[in-house]
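In: pasted the sequence and its predicted model underneath.
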Amino acid sequence: MTALPDWMHPPRPEGWVADDLDRLPHAPRHTELIDGALVFMMSPQRWWHGEIVDDLTFALKKQAPAGIKVGREMTIRLDERNRPEPDVLVTTAPFAPDRTWFAPEEVQLVVEVVSPESAHRDRTVKLHKYAKAGIPNYWCIEEESGAPVVHVYELDGPTGRYAPAGIFRSVLKRPVPFDIELDLDALVPGK
């Protein structure tokens, strides 16, 4: 086994912190920080995943009102030791070309498209962390017989936890974070 490159060694005994991600020029694309540990997308991305992310991003951008931006592959600095990278996010932050992360209060919706290697993190770890950070809306998109199924959660203010707000197949209509109507079947490659 070969030695790890120097950049992969944590700079302090307690691990990495959120600001370290901006100083890792050799880190693979899609590097996240979860509980002070670097998480890399190690398995190849599936075409289904990429198409869902691309088409969803485009569809949300078309429907977003003024003052709302839709982005992808940007991290959210939840706290000092957590900076996950959702597949898609909706933000109220103004565009800044050199920006590398968002604060939770700038994010209205996070979307994770579940992959086999990210399933546990997307369904449990991130669900808990995004809620704790106060992000109002979370969507977890699963594949069911080749079609996307969207599990929608809204933040319950009094408990600080996500409450299920529906499971959507074929069509998704939501009033938050803005009026959204999506033909989910149109997001499927080849349909």
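Out: Thanks, I have the structure now. What you see is a predicted model; the values in this text were computed from it and never measured.
In: could you use CA atoms for every contact and neighbour count after this?
Out: OK.
In: so how far does stretch 178-191 reach from one end to the other?
Out: By Cα to Cα, to the nearest Å, the extent of stretch 178-191 from end to end equals 27 Å.
In: contact partners for the closest residue to residue 109 other than its chain neighbours?
Out: Leaving aside its chain neighbours, residue 109 sits nearest to residue 137 (4.6 Å; criterion: Cα to Cα, 6 or more residues apart in numbering). By Cα atoms under 8 Å, 6 or more residues apart in numbering, the contact set of residue 137 is 108, 109, 110, 152, 153, 154, 155, 176, 177.
In: how many neighbours does the fourth one have?
Out: If I follow you right, that is residue 152. 20 (other Cα atoms under 10 Å).
In: and it, helix, strand or coil?
Out: Assigned by DSSP: H, G, I helix; E, B strand; the rest coil, the conformation of residue 152 is strand.
In: next up, a structure to set beside the first:
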Amino acid sequence: MAVIEPTETSTVLPGKPPFTVDDLLRFPDDGNRYELFNGSLLVSPAPLPLHQRAIRRLELLLEEFAPPTLEPLSTVNLRVTEKDFFIPDLVVVPTAVVEANELMFAPADILLAVEVVSPSTRARDRTFKTAEYAKAGIPTYWRIEPEALYVYTLQDGSYAGPEVYKAGEVAQLSTPYEVAFDPGDLVRPRGA
């Protein structure tokens, strides 16, 4: 078995597998996004510019249409269990929960979880996150890809759907509140 010695460019993480959320809180801020699934570490690099554009535009759109009792937030900490921890790209939560929360949200706080698919997260966002968010009881999950929006709604403990809205058509959505947009506008260049 080969032993990998830390180098100047490697990050030494405290703890050892299986990791817990408490271990994760001691990790260095090294630019990576760390998530946990059953104690296994999931690592993603910082989001690409198109990914950031889509998140920012969707957050602004959701903010515009949100009732005063609900609030969209990007990249929040979602503690599902001691060994399951995710960072959705965007969520919608009750405003009262935001006021009372400092670090972690529980699945019961989340009305909508959104993931914008990147090359490095494609498999996770399409299958794994869909199953985990449903298992956690999150009522609605949106998966955004460059060509479409995929909307999953919780029914009897699993997600129905998805309903698919292609770029170029307007998605008329009512959950968690009424909003309408063309998914293609989330990634389209400014002024195009």
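Out: Okay, I see it. The structure displayed is predicted, hence computed values, not measured ones.
In: residue in the second structure matching the residue nearest to residue 109 of the first structure?
Out: Using TM-score structural alignment, the partner of residue 137 of the first structure in the second structure is residue 140.
In: wait, residue 131 of the first structure touches residue 155, no?
Out: Yes: because the distance of 6.4 Å satisfies Cα atoms under 8 Å, residue 131 of the first structure is recorded as touching residue 155.
In: looking at the two, which has the bigger crowd around it?
Out: Ranked by neighbour count (other Cα under 10 Å), residue 131 of the first structure and residue 155 place residue 131 first, with 23 against 20.
In: give me the residue at the spatial middle of the second structure.
Out: Centroid-nearest residue in the second structure, with Cα atoms, centre = their mean: residue 88, separated by 1.6 Å.
In: contacting residues around the closest residue to it other than its chain neighbours?
Out: Nearest non-adjacent residue to residue 88 of the second structure, counting by Cα to Cα, 6+ apart: residue 75, 5.5 Å away. Residue 75 of the second structure makes contact with 87, 88, 89, 90, 91 under the criterion Cα under 8 Å, 6+ apart.
In: ok, 7 Å please
Out: Taking Cα atoms under 7 Å, 6 or more residues apart in numbering, we find residue 75 of the second structure in contact with 87, 88, 89, 90.
In: list the contacts of the equivalent of the first one over in the first structure.
Out: So that's residue 87 of the second structure. If you follow residue 87 of the second structure across to the first structure using TM-score structural alignment, you land on residue 85. Residues near residue 85 of the first structure by Cα under 7 Å, 6+ apart: 30, 32, 73, 74, 75, 76.
In: before we move on, what about residue 169 of the second structure?
Out: Counted by Cα under 7 Å, 6+ apart, residue 169 of the second structure has contacts residue 182.
In: and the match of residue 87 of the second structure, what element?
Out: Using DSSP states H and E, residue 85 of the first structure sits in no helix or strand.
In: on that earlier part again, conserved subset of the contacts of residue 85 of the first structure in the second structure?
Out: Shared contacts between this structure and the second structure among the contacts of residue 85 of the first structure (both residues aligned by TM-score structural alignment, their matches' Cα atoms under 7 Å) comprise 32, 73, 74, 75, 76.
In: let me know the closest of those residues to residue 26 of the first structure.
Out: Comparing those against residue 26 of the first structure with Cα to Cα places residue 32 closest, at 13.6 Å.
In: residue in the second structure matching that closest one?
Out: So residue 32 of the first structure corresponds to residue 35, using TM-score structural alignment.
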